[in-house]
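Engineer: Let's see this in three dimensions:
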Amino acid sequence: MTQTSRRGRPWTPLPSDLDADTTELLRVLRGLIDESGIGLKGLSRALTSSHFKGVDPPGYNTISRRLRGEGISNDTNLIEAVVQICAQPEQRRARTTEVRRLREAALNSSAQEARRRADAVPEQPQPDELAQARRRIAELQDELAQERLRGDESRQTMAFLLGVLGRSAVGLAAPLQSFLPAPSRPPADPVVSHPSPLLSPADAGGIDAVAAHLRTLDPTGERFAGALRTAVDEMLDGQRTGRYDIGQLHKTEKTHLRTKVETVLSSALGLEPGKQMDLSIADHEVDLKFSLTGNWMIPAESVGHICLLVTLDDARSEWSAGLLLAEDHLLTRGGNKDGKRGVSRVGREAIRWLFRKAPLPRNTLLALPREDITAIMSHRSAQQRVNELFRRAQRVRVSSTAVATVAMQGDPMKRLRDARAMLAREGIAALTWQQGWSAQALGLPVPRSGEAVAARLAPLRDDETDTPFIELEGQRWAVARPGDPVAPLPARPWPDRP
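Structural biologist: As a prediction, this is how the structure comes out:
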């Protein structure tokens, strides 16, 4: 039967190669639009930035393509906006639950189809592997360039000394010349050369002052790392969107991430805004530059100012931050269409690193294998998804953000409390920061505020004399080994203290 839209106009037939779950999702969305009577144009006019977390809503043509099946399962905002605009108030909650379930099923179907196609063709490098390879190539190129620069700087220093010594160096000229290395070949990439990349004492003093102030505010980098984790998690908005990977962000959201990092980092460190640049640190104007790839782009107005360069790699759970005085000879010759220039190889050598590849709080869901994520999200119930999370993410800290992302509902900590009681029947202990003593006694990572650690326990055997254990209701329990049978934990609530 042909589905019709308002005023009898037929909907474009759906492609025959769509999976059943995506087809059903589109049928429901089209049905809601039909029932409301507003049509596609009315829907387009009703969409606002509030439906898309402050980003401009898509246009009519994009909406039309989505409702023909193009990328609909990845567009959570549009799916839920259709429900909010078109469904009757008393039906919105049920309809929202329905479309979320259908979207999850459609995503699972797409993943299964992608794996089937991948199995049918020779294995190709994954995007993250390619990105890692490109980063390693860039690192090697930087190292080669730095070696060349050291040789060039030695020649320049020797020549300078000979010039200063003048006539008194006549007898020393030959011995000194013998120590000069052979001229190096210019680097392959077109970068700006300069007689010396070293900073003047005044410039170095400015960077020293900013570096000292930042290290005083955050000697270990924990506040830096926590702010970056918060900025990424807030942008992903997992509780509403179910997203856990930066790669799932839209292009405009990735652009906005830089502003989010600036806001959260400034608040965490108590930094004041600058008059010309983003920040004022130790009486110096400092421009904050954030890049996911480490390829910072410097605008013309930042040249001559100190830049705080920040990057992170969520998959590797690491981040870096350094200071650079953005001078012409430290930037690439060419710029992009906005006139921004990258940091050259010489410039990278001049970066004063505050923290290099420092640990970033772990993204629990991103670290899980893809098949575990699929299994977790395959459950229709939010509580069952949370339960499955702790079945699969064991002996590691799980953040409340991960719980909220999996549940996609309010009050994630209630889901965690309910999960503890349910999982205890399977012998799994889900320990929050309030039971940190138990985690420590069992030899598990100690959860911090807002975190939990899960592990399957088993009764301690007589031959396990050196195994960490805890005592519950007169029985000793230890972390289960693979061959240990499942034993339910005591039903009494877990004590917050020994």
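Engineer: alpha carbons only for contacts and neighbour counts from here, please
Structural biologist: Will do.
Engineer: that's a helix at E139, yeah?
Structural biologist: Yes: using DSSP: H, G, I helix; E, B strand; the rest coil, the secondary structure at E139 is a helix.
Engineer: so what's it up against?
Structural biologist: E139 makes no contacts at all, as judged by Cα atoms under 8 Å, 6 or more residues apart in numbering.
Engineer: now the other sequence, so there's something to compare against:
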Amino acid sequence: MDDDFELQRVWSWLVARPLTVQLTRAVDDAVKYVLDGARTGRFDLLSPEVDSDERASVGTKLQYRVLNELGLYKEPPLDTRILDIPVELKATIRSNWMIPTEGQCEVSVLIQVDVARRRHRAFLMRVHRVWLNDGANKDKKRGIAADALAQFSLPLIGWTSLPPEPLTLLTEAQLSVVFAPRVGQTARLASLFGFLPDTVIPRSSIETVCFGNKDPMRRARQAKDAILAVSGLEVLVGTWRADRLRAAELGFDLGVDSWVAVSPSRAHEWIDIPPTHLQIEWGPQTPGPAS
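Structural biologist: Presented below is the predicted three-dimensional model:
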């Protein structure tokens, strides 16, 4: 590998970037695109509602998201070029990658997604034919020999967790309530926040719970007062700066599109913590209206 200058140049280019963040974002986006939760109500690739062809399509969707994250373009003769070196992009949700004939003996970025454990990892390797398994499928694609991967690949990122999906924390009984048919969005969201207090919930999960409906975020905002009155949960919205700051004081990082329903016990617990422990590094702040 040391004398493969193209491989070394591509590896140096890749690891100089915030690759863990970029690939994690790309994988998460590809999985959510396939699930299409806002239209289908699905949030788990292993669900029986997701067929095998859809799961397999994650690799195809992921290729374009990786290109976008890395600022690369689809360029022949393979999938892209890095420093004018042709590079193949291969992703799998299984235990191996199937390398097409045009990608054999070429520099390849290999991404593996472990759906069950919600994690991913990546390697860089020149996939010489002698390092591929003997058997080929009907398209003449061949898998990579396990010992060759261990010996001749360069690690890009080790096993890295994907962003959590809070809906997977719900029991079957709770899911039946949250996704009950013929129930309004406000009632569904009230159940969701009630079952998952003190849990950061991304926008995508809220859209999944309200699948098929218009403007679920407005419904979620409308539910704030009702949830507070019924359960005492203080719902904070990342879209609003005042809520983000309040959430940060309570130990939650909402970003700009996540939500959290704070339980009274959590709020009271943090009141007793000395102010120096509540300092959050937001950077310089200028007075202005809440966003």
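Engineer: Need the TM-score from the superposition.
Structural biologist: Both chains were compared after superposition, and using TM-score structural alignment, normalised by the length of structure 2 their TM-score is 0.84; 269 aligned residues with a Cα RMSD of 2.5 Å.
Engineer: Count the neighbours of the aligned residue in structure 2 for H213 of structure 1 for me.
Structural biologist: Counting by TM-score structural alignment, H213 of structure 1 corresponds to W13 in structure 2. Taking other Cα atoms under 10 Å as the neighbour definition, W13 of structure 2 ends up with a count of 11.
Engineer: repeat for the one 4 residues further on
Structural biologist: Burial of R17 of structure 2 is recorded as 11 neighbouring residues (other Cα under 10 Å).
Engineer: re earlier: tell me the SS of the match of H213 of structure 1?
Structural biologist: For W13 of structure 2, the secondary structure call by three-state DSSP comes out as helix.
Engineer: residue contacts, it?
Structural biologist: I82.
Engineer: so how far is L124 of structure 2 from it?
Structural biologist: When Cα to Cα, to the nearest Å is the yardstick, W13 of structure 2 and L124 of structure 2 sit 11 Å from each other.
Engineer: same deal with C210 of structure 2?
Structural biologist: Between C210 of structure 2 and L124 of structure 2 the computed distance is 40 Å (Cα to Cα).
Engineer: what about these two, which has more around it?
Structural biologist: Ranked by neighbour count (other Cα under 10 Å), C210 of structure 2 and L124 place C210 first, with 28 against 25.
Engineer: aligned partner of the more buried one in structure 1?
Structural biologist: Pairing criterion TM-score structural alignment: the partner of C210 of structure 2 within structure 1 is identified as A407.
Engineer: if I read this right, its match contacts Q239, doesn't it?
Structural biologist: Yes: shown here, A407 of structure 1 and Q239 form a contact pair, counting by Cα atoms under 8 Å, at 7.0 Å.
Engineer: Residues that sit against both of the two, list them.
Structural biologist: The contact lists of A407 of structure 1 and Q239 share no entry, where a contact means Cα under 8 Å, 6+ apart.
Engineer: show me the residues around the closest residue to the match of C210 of structure 2 other than its chain neighbours that make contact.
Structural biologist: On the basis of Cα to Cα, 6 or more residues apart in numbering, the spatially nearest residue to A407 of structure 1 that is not a chain neighbour turns out to be A382, at 4.5 Å. With contacts taken as Cα under 8 Å, 6+ apart, A382 of structure 1 has the following neighbours: 406-409.
Engineer: Show me the residues you listed that map onto helices.
Structural biologist: Among the contacts of A382 of structure 1, DSSP state H puts 406-407 in helices.
Engineer: how close does D253 of structure 2 get to I201 of structure 2?
Structural biologist: Using Cα to Cα, one obtains 11 Å as the distance from D253 of structure 2 to I201 of structure 2.
Engineer: what does R129 of structure 2 give?
Structural biologist: 46 Å.
Engineer: How about K141 of structure 2?
Structural biologist: Distance from K141 of structure 2 to I201 of structure 2, by Cα to Cα: 41 Å.
Engineer: and what of Q151 of structure 2?
Structural biologist: Between Q151 of structure 2 and I201 of structure 2 the distance, using Cα to Cα, works out to 41 Å.
Engineer: between the two, who's got more neighbours?
Structural biologist: When Q151 of structure 2 is set against I201 and neighbours are counted by other Cα under 10 Å, the residue ahead is I201, at 23 against 9.
Engineer: those helices in the stretch 1-150 of structure 2, which residues are they?
Structural biologist: Shown for the stretch 1-150 of structure 2, the helices assigned by DSSP state H, counting those that start in this stretch span residues 5-15, 19-35, 37-40, 52-70, 146-152.
Engineer: what would those look like in TSV with distance to D79 of structure 2?
Structural biologist: Output for these, formatted as TSV (distance: least, Cα to Cα, whole Å):
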stretch	distance to D79 of structure 2
helix 5-15	14
helix 19-35	16
helix 37-40	29
helix 52-70	8
helix 146-152	21
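Engineer: just so I know, which of those lies nearest P197 of structure 2?
Structural biologist: Closest to P197 of structure 2 of the helices of the stretch 1-150 of structure 2, according to Cα to Cα: helix 37-40, at 21.7 Å.
Engineer: Can you state the residues of structure 1 onto which the closest one aligns?
Structural biologist: Residues 238-241 of structure 1 are where helix 37-40 of structure 2 aligns, with TM-score structural alignment as the criterion.
Engineer: follow-up on the earlier one: by neighbours, which of the contacts of A382 of structure 1 wins?
Structural biologist: Comparing the contacts of A382 of structure 1 on neighbour count, V406 comes out first with 29 neighbours (neighbours: other Cα under 10 Å).
Engineer: got the contact list for that one?
Structural biologist: By Cα under 8 Å, 6+ apart, the contact list for V406 of structure 1 reads 238-239, 242, 376-377, 382, 385-386, 389.
Engineer: the strands in the stretch 51-200 of structure 2, which residues?
Structural biologist: Applying DSSP state E, counting those that start in this stretch to the stretch 51-200 of structure 2 gives strands spanning 80-82, 85-92, 98-99, 107-114, 119-126, 132-136, 142-144, 154-161.
Engineer: Arrange those in CSV, one row each, with distance to L45 of structure 2 as further columns.
Structural biologist: Written out in CSV, the entries for these read as follows (distance: least, Cα to Cα, whole Å):
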stretch, distance to L45 of structure 2
strand 80-82, 28
strand 85-92, 13
strand 98-99, 21
strand 107-114, 11
strand 119-126, 13
strand 132-136, 27
strand 142-144, 23
strand 154-161, 15
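Engineer: Tell me which of those strands sits nearest to T60 of structure 2.
Structural biologist: Across the strands of the stretch 51-200 of structure 2, closest to T60 of structure 2 is strand 85-92 (Cα to Cα), at 7.6 Å.
Engineer: Trace A419 of structure 1 over to structure 2, please.
Structural biologist: A419 of structure 1 maps onto A223 in structure 2, by TM-score structural alignment.
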